[in-house]
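In: here is my input, please return the structure:
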Amino acid sequence: MRLRLTSIGEKGTFEWKSNFEFLKHHDELLFRLANRAERCFVPDPNTTLVKIGQLGEALAQNVAAP
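Out: Prediction:
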């Protein structure tokens, strides 16, 4: 998992940008699922697997939609 440091905010806090920002322009749900999987990768691998599965299902539904 590689989060990109985009800027240093107020009080010296770091602001991270997801590797899946490009999905926001296509579908907010896809972005939320991918972002959650990315953020849970180290602390909770099981949640990451569930979110990746949900992302796959959402992608399939998105492709199959008329």
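
In: switch to C-alpha atoms for all contacts and neighbour counts from now on
Out: Fine.

In: so what does the helix or strand where Ala37 lies touch, helix or strand wise?
Out: Assigned by DSSP states H and E, Ala37 falls within helix 28-40. Helix 28-40 is packed against helix 45-64, with contacts defined by 3 or more Cα pairs under 8 Å, 6 or more residues apart in numbering; DSSP states H and E.

In: here is a second sequence; please produce its structure as well for comparison:
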Amino acid sequence: MKNAEVKALSTEELRERIAAEKENLQKLNFAHAISPIENPMKIRDSRKLIARLNTELRAKELNS
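Out: Here you go, the predicted model:
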């Protein structure tokens, strides 16, 4: 997800997306703990996306 796409989301959509990404990250970490996943960079990308979403959510809350 690109920064332009993140900025286009509403506050409620950001919250929903953060929850979904956190759940996805938890599943990735669990799968990686059991047996190494094929592409461990997915974990890092997921963490960065969550941070990007949280940053945009906070910026929108401060502007409101």
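
In: quick one: TM-score?
Out: Scored against TM-score structural alignment, normalised by the length of the second structure, the superposed chains reach a TM-score of 0.43; 41 aligned residues with a Cα RMSD of 2.3 Å.

In: ok, back up a step: next, the angle from the helix holding Ala37 of the first structure to helix 45-64.
Out: Between helix 28-40 of the first structure and helix 45-64, the angle comes out at 160 degrees (axes from the mean of the first three to the mean of the last three Cα atoms, to 10 degrees).

In: so which bits of helix 28-40 of the first structure are buried?
Out: Residues Leu30, Phe31, Arg32, Leu33, Ala34, Asn35, Ala37, Glu38, Arg39, Cys40 are the ones in helix 28-40 of the first structure that count as buried (16 or more other Cα atoms under 10 Å).

In: now render the residues you listed as a markdown table, adding distance to Ala60 of the first structure.
Out: As requested, the buried residues of helix 28-40 of the first structure are exported to a markdown table (distance: Cα to Cα, whole Å):
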| residue | distance to Ala60 of the first structure |
| --- | --- |
| Leu30 | 11 |
| Phe31 | 15 |
| Arg32 | 16 |
| Leu33 | 14 |
| Ala34 | 14 |
| Asn35 | 18 |
| Ala37 | 17 |
| Glu38 | 20 |
| Arg39 | 22 |
| Cys40 | 22 |
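
In: closest to Asn62 of the first structure among the residues you listed?
Out: Asn62 of the first structure has its nearest neighbour among the buried residues of helix 28-40 of the first structure in Leu30, at 9.4 Å by Cα to Cα.

In: just checking, the closest one touches Leu55?
Out: Yes - Leu30 of the first structure is within contact range of Leu55, at 6.2 Å (criterion: Cα atoms under 8 Å).
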